[in-house]
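In: One predicted model, sequence on top.
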Amino acid sequence: MRYVSIFSGVEAATLAWEPLGWEPVAFSEIEPFPCAVLAERWPDVPNLGDVTKVDWKNEINGAVDLVVGGSPCQSFSVAGKREGLKGASGLMFEYIRCVQQLRPRWFLWENVPGALTSENGDAFGQLLREMDELGYCLAWRILDAQFFGVAQRRRRLFLVGHLGAESPAEVLFEPDCLSGNPQSSREKRKELTRQAVRSASCSGFKYAAASRASVGKNVFCMTGTQAHCHISDEISGYLTAHIGKDDAPVVVIDSNPENAANEAFGFAQNTRNEVRIVGDGTISGALAANPGMKQTTFVCTSDYASAPLVRRLTPLECERLQGFPDNHTRISWKGKPAEECPDGPRYKAIGNSMAVPVMRWLGERIEAVDRL
C-alpha cells in the first residue's frame, strides 16, 4: 500500500504502518520541530512542506493507494473558539484538494469529535458532500485510544472513504456492531476485556484494566505544586485566582494509603479548570499540545512513606501514551544534541499527533477489506 501523509506531524501513521509493509511516498508538514523529526527518522521520504503550495499531480510519481491526514482541529474543537472552517480547520479543503488530485482508492481523515457539530454540522456535511461528489463511499466513527492498549482517554473522529460503490463500513465496524441487538457499553467493555485476556492478538478493540488499589472512602486533599504535595486530611489547599497554575488543589482518593506505595494514578485538568481523576485513575486525559494550559494531565505517585509527588507527565511518558517508540521525538534540535532536546516542542508534537495503536488497527482493517 503506497500512501501520502499530509499534516504529517511526527508521523503516527508511518509508525503504525511500517510493520504492515506500507510505503510512505511523501509527507507534508510545515512546523519546524515535526519537520526535524521527520528528517531524522525518515530521511529518504520527501517532505513537501506547506500543503497549500503543493501541486500533487506533479509532485507525486506513480499511483497512490491511500491519503491520510488529520487537518487542524483547533477551530472545530469544543475547547476552542468554534470558528469552524473560517479558522485553522479550514485547511480541511486542502485535504479535499489532495484527494481530488491523487484519486487514491482509500482515504483516512482524522479530527476531534467536535468536527461533527461545528457550524451546526455544516462543516462536516460539506466534507461528506465534497467526497461523495468525488465518487467515494464513506463511513465514520469515533474511536477512543484507551481501548487500543494505551492508558489515554483520547476520543477522535475517523472518516474512511473508498473509491467506488463498495462501502468502507467494514473497516470501522465489526460485524457484531451491525447487528440488530447491540450490547450495552458496559456489557461490551466486559466482553472486550475477556477477549483481550483470552488472546493478546485478537482483532478489534483491546481493553485491559490496569491494576490499582481499590477506591474507598478515605479522601486526602493536596495542593499540587509539581513537587511534593502537602496532605491535609479532608482540607483543601488555598484556592487561587488562576486555577490550573502550579498551585491548583488536587484530591487523592484511596481506600488504604499504606498499601498504595509505588502506585501512580492520573488527574486531568479539563476545559473548565476542574482537576479530577480520569476514570479510575489508571488512564490519562487526552494529551494536549500545550501542557500547562487547559487539559493538562498530572501524575500522582502515591508513595505515602514520604510526601506524595504530583507532577506533569514527562515527554517520554507522553510518547508511550500515544504508542510511540521511546524517545521518538528526542532529536538534535537547534544545534543541541538529542540529550538536550527541550521538552516544549516535544509536548506540542506529541499532543498534536494520533495514537499509533489506533492507526495500526485502522491500517489492518483497511488492508483486510482491500483484499476482499
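Out: Nice, thanks for sending it over.
In: contacts, neighbours, all on C-alpha from now
Out: Noted.
In: Can you list the buried residues in stretch 128-143?
Out: Leu128, Glu130, Met131, Gly135, Tyr136, Cys137, Leu138, Ala139, Trp140, Ile142, Leu143 (16 or more other CA atoms under 10 Å).
In: what does stretch 145-165 give?
Out: 145-163.
In: just stretch 296-311 next, same as before
Out: In terms of neighbour count (16+ other CA under 10 Å), stretch 296-311 has its buried residues at Thr296, Thr297, Phe298, Val299, Cys300, Thr301, Ser302, Asp303, Pro308, Leu309, Val310, Arg311.
In: hang on, the fifth one packs against Gly281?
Out: No. At 9.5 Å, Cys300 does not count as touching Gly281 under the criterion of CA atoms under 8 Å.
In: Please enumerate the helices of the chain.
Out: Applying DSSP state H to the chain gives helices spanning 12-17, 32-41, 56-59, 92-102, 122-133, 169-172, 185-198, 315-321, 343-351, 356-370.
In: Next, give me the two most distant ones among the buried residues of stretch 128-143.
Out: Gly135 and Leu143 (25.1 Å; CA to CA).
In: on that earlier part again, just put the helices of the chain in TSV and tack on distance to Ala213.
Out: Shown next, in TSV, are these (distance: least, CA to CA, whole Å):
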stretch	distance to Ala213
helix 12-17	33
helix 32-41	39
helix 56-59	54
helix 92-102	45
helix 122-133	43
helix 169-172	35
helix 185-198	19
helix 315-321	21
helix 343-351	29
helix 356-370	27
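In: Figure out which of those is closest to Asn290.
Out: Closest to Asn290 of the helices of the chain, according to CA to CA: helix 343-351, at 5.7 Å.
In: Next, report how far the closest one is displaced from the centre of its chain.
Out: On the basis of CA atoms, centre = their mean, to the nearest Å, the separation between the geometric centre of helix 343-351 and that of its chain is 13 Å.
In: Alongside the first one, take a look at this:
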Amino acid sequence: MPQPTIGSLFAGIGGFDEGFEKAGYRTAWQVELNPTNRAVLADRFPHATQHEDVRHCGANNLQSVDVITAGFPCQDISNAGSRPGNQHTRGLQGQRSGLFWEVIRILQETQPRWVVLENVVNLLAINDSRDFQTVVRALADSGYVGCWRVLNAQYFGVPQQRRRIFLVAGHHRMPPIELLADAAPVDAIPPASQSQPWPRPADAWAANTLLANKAGSQIAMGCTTFVAHPNGWHQMVERQRTSDDDGLCLGLDASNLAEAFAAGNAVVPQIAQWIAEKLIKAH
C-alpha cells in the first residue's frame, strides 16, 4: 500500500506533522502564514510543499491527501485573548478564528478521508456553546462525521498542563472507536500537599519549562512558581554582573520570544502521534 499522506493547515512549526510522520504518514504540503515558522518547516520537512496563506489555497494548488489537520487560530476563542469588560469573545465571527471557514471550504474542495481539528477547550463554551455547535454542523454539512475529545499533554509525557480539544471526523465514515474508548493507564497526580525535597532545583518545576502556566506561550517570570535556595543572594549578584560585563540577557530577547510563541501555539507531537496511530489502522 502507498504511504498515507497528510496536509497541514495552520501548520505552525509542525507539531501535527511531526506526530503523524512518526506514526507512518508523509507530509505532502503545509500552509503557514508566519515566515519564521515557515523557515522551521522548510528545515524539518524539506519534502513538503509550502504555501503561505490559507485563503489562497484549495483544490487548484493542494495535492489530494488522506488526512488534513488544522489547529485553526484561537485568538478569538481563548480566554487568554479576552479583554476586561468583554464577557463574550467574538469566536468564529472574529477575524482570526473565523478562518475556520477556510478549513471547511478546503475540505469541501479536496475531500480528504479524514480531518483532525485542534483548538482551546473554551471552544466548547464560547457564545453559550453555539460556536461548537456551528463547527460540528459545518463538518456534518460537508460530509464529515466523527467524535471529539479533550486531551491533556501531561498524560503523553509532556511536563505541562495543556488541555486541548481535538475533533476527528471521516468523510462519510466514522473514525476508529479507540479514539474515544481507549483503556490506556493514567498515572496518579501527586497531591499539592506532598512533601518536596529542599532546596528544589529550578528545572524540576514544570512552570520553569518553555511552555509554562495556562498560556502555552508564556514563561513564568513572576512569582507563579517561587524557587528559593538558602543563602543564594550571591547568585543574583553574579547574574547581574554577568549581564553587565558580557551583555547576556536577563529576560527574553526577540528570538527567545519568537521561539516561546511558536512552541506555545504548536500541537503537542505526542498527542498527534497517538491520534495518527489510530487513524492509520483504518487504511
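Out: Received it, and whenever you're ready, just let me know what you need. Remember, predicted model here, so these are calculated numbers, not experimental data.
In: Give me the TM-score for this pair.
Out: The pair, once superposed, lands on a TM-score of 0.78 when counted by TM-score structural alignment, normalised by the length of the second structure; 256 aligned residues with a CA RMSD of 3.3 Å.
In: if we can go back for a sec, quick one: which of the helices of the first structure is nearest Gly70 of the first structure?
Out: helix 92-102 (8.5 Å).
In: quick check: that closest one aligns to which part of the second structure?
Out: Per TM-score structural alignment, the counterpart of helix 92-102 of the first structure in the second structure is residues 100-110.
In: next one: stretch 37-50 of the first structure
Out: Alignment of stretch 37-50 of the first structure against the second structure: residues 40-53, by TM-score structural alignment.
In: How far off centre is that stretch?
Out: The chain centroid and the centroid of stretch 40-53 of the second structure are separated by 18 Å under CA atoms, centre = their mean.
In: Over to stretch 86-96 of the first structure?
Out: 19 Å.
In: mind listing what's buried in it?
Out: Ser89, Gly90, Leu91, Met92, Phe93, Glu94, Tyr95, Ile96.
In: Can you list the residue ranges for strands in the stretch 1-150 of the first structure?
Out: 2-6, 23-28, 66-69, 106-111, 136-144 (DSSP state E, counting those that start in this stretch).
In: can you redo those strands as TSV with distance to Lys81 of the first structure?
Out: Converted to TSV, the strands of the stretch 1-150 of the first structure look like this (distance: least, CA to CA, whole Å):
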stretch	distance to Lys81 of the first structure
strand 2-6	24
strand 23-28	26
strand 66-69	22
strand 106-111	16
strand 136-144	22
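In: closest one to Phe173 of the first structure among those?
Out: strand 136-144 (8.3 Å).
In: I'd like the buried residues of stretch 296-311 of the first structure as CSV, with distance to Ser75 of the first structure appended.
Out: Output for those, formatted as CSV (distance: CA to CA, whole Å):
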residue, distance to Ser75 of the first structure
Thr296, 19
Thr297, 22
Phe298, 26
Val299, 29
Cys300, 32
Thr301, 35
Ser302, 38
Asp303, 41
Pro308, 38
Leu309, 35
Val310, 32
Arg311, 30
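In: ok, Val145 of the second structure touching Val135?
Out: No. Look at Val145 of the second structure against Val135 with CA under 8 Å: they stay out of range, at 11.4 Å.
In: What are the contacting residues of stretch 66-85 of the second structure?
Out: Outside stretch 66-85 of the second structure, the residues that touch it by CA atoms under 8 Å, 6 or more residues apart in numbering are 4-11, 16, 88-92, 94-97, 99-100, 103, 107, 112-123, 126, 215, 267.
In: and Leu33 of the second structure, what is it in contact with?
Out: Counted by CA under 8 Å, 6+ apart, Leu33 of the second structure has contacts Phe10, His51, Glu52, Asp53, Val54.
In: ok, for the second one, nearest residue in space, not its chain neighbours?
Out: Nearest in space to His51 of the second structure, with sequence neighbours left out and distances taken as CA to CA, 6 or more residues apart in numbering, is Val31 at 4.6 Å.
In: hang on, the earlier thing: can you select the buried ones from the contacts of stretch 66-85 of the second structure in ChimeraX?
Out: Buried subset of the contacts of stretch 66-85 of the second structure, written as a ChimeraX selection, criterion 16+ other CA under 10 Å:
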select :4,5,6,7,8,9,10,11,16,89,90,91,92,96,97,99,100,103,107,112,113,114,115,116,117,118,119,120,121,122,123,126,215,267
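In: Please determine how far the equivalent of Ala13 of the first structure over in the second structure is located from Leu41 of the second structure.
Out: Using TM-score structural alignment, the partner of Ala13 of the first structure in the second structure is Phe16. To Leu41 of the second structure, Phe16 of the second structure is 12 Å away according to CA to CA, to the nearest Å.
In: ditto for Pro201 of the second structure
Out: Look at Pro201 of the second structure and Leu41 of the second structure: by CA to CA, they are 34 Å apart.
In: which one of these two has more residues nearby?
Out: Taking neighbours as other CA atoms under 10 Å, Pro201 of the second structure and Leu41 compare with Leu41 leading, 23 against 11.
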